[in-house]
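**Q** build me a model from this:
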Amino acid sequence: MNLFLDTAEIAEIKKVHDLGLLDGITTNPSIIAKSGRKFTEVIKEITSFVKGPVSAEVLSTDSANMIKEGLELASIAENVVIKVPLIPEGLKAVVEFTKKGIRTNVTLCFTANQALLAAKAGASYISPFIGRLDDVGYDGLDLISEIREIYDNYGYETEILAASVRNPIHFKEVALRGADCATLPYSVFEMLFKHPLTDIGLSKFLEDAKKLTW
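**A** Model (predicted):
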């Protein structure tokens, strides 16, 4: 499963990139607004060193302007993926982007029906928001399983990019259920390394190492 970071913070991206574990980046207007920087400037900086997919979201809600903005974003770098909301105008734009060979990430997916429509439109990625479904009393992980089964039934090549991943259990479960990618906040990425027995074992190894000569 590919590991994406859901952030526009350059320092966080570089930390994971330097570990050699980073497969891609997802951003959205809310994330980039927190940086206080110009939207396209942030995307340019990220793509200057991240070579995997970098999702950049359009700001309009009508297909004509989505396409206009998407073409501008796609011109920044070859690895920019145009992120569009899962609304009729968004899927209309996806069809056009697909014809032009531009990759897309359809976001704000909350049902298997929506995911099926996105795949039919030619989306490169579908982003089911599992944590937000949990927040309103649904099991977000079941959605990953449903989409996986539907895509496998019909041979859709759209990749499942699990989003709104809130904790290490989410990360493990989307992997078990066949997600192609998961995008994480940096705080959740750090949690993936943590286990008390790892800490205890390392402490013991370091104590014993003091008794050794090299």
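**Q** switch to C-alpha atoms for all contacts and neighbour counts from now on
**A** OK.
**Q** contacting residues for the closest residue to Tyr156 other than its chain neighbours?
**A** The spatial neighbour of Tyr156 that comes closest, neighbours along the chain excluded (Cα to Cα, 6 or more residues apart in numbering), is Ala119 at 6.4 Å. Neighbouring residues of Ala119 by Cα atoms under 8 Å, 6 or more residues apart in numbering: 126, 156-158.
**Q** can you tell me the SS state at the residue positioned nearest the centre of the chain?
**A** Most central in the chain under Cα atoms, centre = their mean is Thr183, positioned 3.5 Å from the mean C-alpha point. Of the three states, Thr183 takes strand according to DSSP: H, G, I helix; E, B strand; the rest coil.
**Q** contacting residues around it?
**A** Shown in contact with Thr183 (Cα under 8 Å, 6+ apart): 3-6, 25-26, 161-165.
**Q** so how far is the one helix or strand the residue nearest to Tyr156 maps to from its chain's centroid?
**A** In this assignment (DSSP states H and E), Ala119 forms part of helix 112-121. Its chain's C-alpha centre and that of helix 112-121 lie 17 Å apart, by Cα atoms, centre = their mean, to the nearest Å.
**Q** cool, and stretch 132-145?
**A** What separates the centre of stretch 132-145 from the centre of its chain is 17 Å, taken as Cα atoms, centre = their mean.
**Q** show me where this structure has strands.
**A** 2-6, 24-26, 54-57, 80-85, 104-109, 125-128, 159-162, 181-184 (DSSP state E).
**Q** kindly reformat those as TSV containing distance to Glu207.
**A** Output for the strands of the chain, formatted as TSV (distance: least, Cα to Cα, whole Å):
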stretch	distance to Glu207
strand 2-6	34
strand 24-26	38
strand 54-57	43
strand 80-85	47
strand 104-109	49
strand 125-128	45
strand 159-162	41
strand 181-184	34
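**Q** and for comparison, fold this next one:
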Amino acid sequence: MASKLDQLREMTVVVADTGDLEAVRRLRPQDCTTNPSLVLKAIGSPAMEEHVARAVAEGRAAEDPVGRIATILTVGLGAELAGIVPGRVSTEVDARLSFDTEGSVRRAREIVDEYARLGVGRERVLIKLASTWEGVRACERLAREGIDCNMTLLFSLAQARACADAGAWLISPFVGRITDWYSKKEGRSFGPEEDPGVASVRRIYDHYKRHGIATVVMGASFRNTGQIEALAGCDRLTISPDLLDRLAADEGPLARALEPVAAEAEPEPIAEAEFRWEMNEDAMATEKLAEGIRNFHADALKLEALIRDRLAA
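**A** Predicted coordinates for the structure are as follows:
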């Protein structure tokens, strides 16, 4: 029997949640997605030393050398990944711009331009934005310019509805972080069929399919293979190399868990007041969104500190 990973590939587009070039070459995902934490980890590996040295040399004379080198490193890693995978590579806008629509749009354009400089067209790139109201508005503007977005740090149906209204190309509803929150709150673990993170993605997937929404649903942030198997059939799943390896080693049967349904009606758009109220009423989504933004920003600051150290050396 084929491995569970091969079976999963028959029903779901598999995306690698890593910046590890060797892991991507070995696991052969369709797409790659990165975030500041993954970029920081990749840049810190010995295999990337030459890449870091070139970036520092190239950006040293810039008006903002730290910012320029960070861009070269981040987009350079993305370009390397784009040379391996046949599909798209996601690159994140700075977390500190999560509540700044104008700043997010400017930064997204800079990222796309940097990719173009390296020979990677915008059709191969997804701009990752936090699913705040301001991030959603940035996505809406970028979509009109032909720049596709991956809306990340998504924990609720309200966020998913807003992203669909804005024309997001893809959303990344998180599974594991939702599960973590409820496990801590209730003091227990969850099996796949009762897992609140799994249930959240299933609810979003069902809403999108019932309303004929074209935005791609890509489950993310997995803690175990059981969560992945419970979402088999989702449009896309972004999975860490460790969990991909476990799926590749398992030759048991894998049943499809999610099936698209016939669209019924156009969805009602979500207004800003409703979005903010729904988020206010959802303590988990509010807390995990804020925590995710803080954590991504913390890793961006670590990357900047690493660059300053290299400039001073």
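**Q** returning to what we had before: and the residue nearest to Tyr156 of structure 1, what pairs with it in structure 2?
**A** Correspondence of Ala119 of structure 1 to structure 2, assessed by TM-score structural alignment: Ala164.
**Q** separation between its match and Tyr205 of structure 2?
**A** Remark: distance between Ala164 of structure 2 and Tyr205 of structure 2 (Cα to Cα, to the nearest Å) = 12 Å.
**Q** what of Lys288 of structure 2?
**A** Counting by Cα to Cα, the gap from Lys288 of structure 2 to Tyr205 of structure 2 is 20 Å.
**Q** those two - which one has more neighbours?
**A** Neighbours per residue, other Cα atoms under 10 Å: of Lys288 of structure 2 and Tyr205, the larger number sits with Tyr205, 27 against 19.
**Q** one step back: can you tell me which of the contacts of Thr183 of structure 1 is nearest Val174 of structure 1?
**A** If you rank the contacts of Thr183 of structure 1 by distance to Val174 of structure 1 using Cα to Cα, Ala162 comes first, at 6.9 Å.
**Q** the corresponding residue of structure 2 for the closest one: what's it in contact with?
**A** By TM-score structural alignment, Ala162 of structure 1 lines up with Gly219 in structure 2. Counting by Cα under 8 Å, 6+ apart, Gly219 of structure 2 makes contact with 172-175, 201, 231, 234, 236-238.
**Q** what does Gly178 of structure 1 give?
**A** Taking Cα under 8 Å, 6+ apart as the test, what Gly178 of structure 1 contacts is 144-145, 148.
**Q** swap the cut-off to 10 Å and go again
**A** 1, 144-145, 147-149, 160, 162 (Cα atoms under 10 Å, 6 or more residues apart in numbering).
**Q** give me the buried subset of the residues you listed.
**A** Neighbour-count burial (16 or more other Cα atoms under 10 Å) applied to those gives 144-145, 147-148, 160, 162.
**Q** returning to what we had before: which neighbours do Ala164 and Tyr205 of structure 2 share?
**A** Common neighbours of Ala164 of structure 2 and Tyr205 are listed as 213, 215-216 (criterion: Cα under 10 Å, 6+ apart).
**Q** what's the counterpart of Ala56 of structure 1 in structure 2?
**A** Aligned counterpart of Ala56 of structure 1 in structure 2: Thr91 (TM-score structural alignment).
**Q** quick check: that match touching Glu114?
**A** No: using Cα atoms under 10 Å, Thr91 of structure 2 makes no contact with Glu114, being 11.4 Å away.
**Q** these two - which one has more neighbours?
**A** Thr91 (26 against 19).
**Q** and the helices in structure 1?
**A** When assigned using DSSP state H, the helices of structure 1 occupy the ranges 10-19, 29-35, 39-47, 63-74, 88-99, 112-121, 130-135, 140-154, 168-176, 186-191, 196-209.
**Q** out of those helices, which comes closest to Val81 of structure 1?
**A** Judged by Cα to Cα, the one of the helices of structure 1 that comes nearest to Val81 of structure 1 is helix 63-74, at 7.1 Å.
**Q** anything in contact with each of Thr91 and Glu114 of structure 2?
**A** Joint contacts of Thr91 of structure 2 and Glu114 (Cα under 10 Å, 6+ apart) are 74-75, 108.
**Q** list the contacts of the counterpart of Leu108 of structure 1 in structure 2.
**A** Aligned counterpart of Leu108 of structure 1 in structure 2: Leu153 (TM-score structural alignment). By Cα under 10 Å, 6+ apart, Leu153 of structure 2 lies in contact with 128-132, 159, 171-174, 177, 220-221, 285, 288-293.
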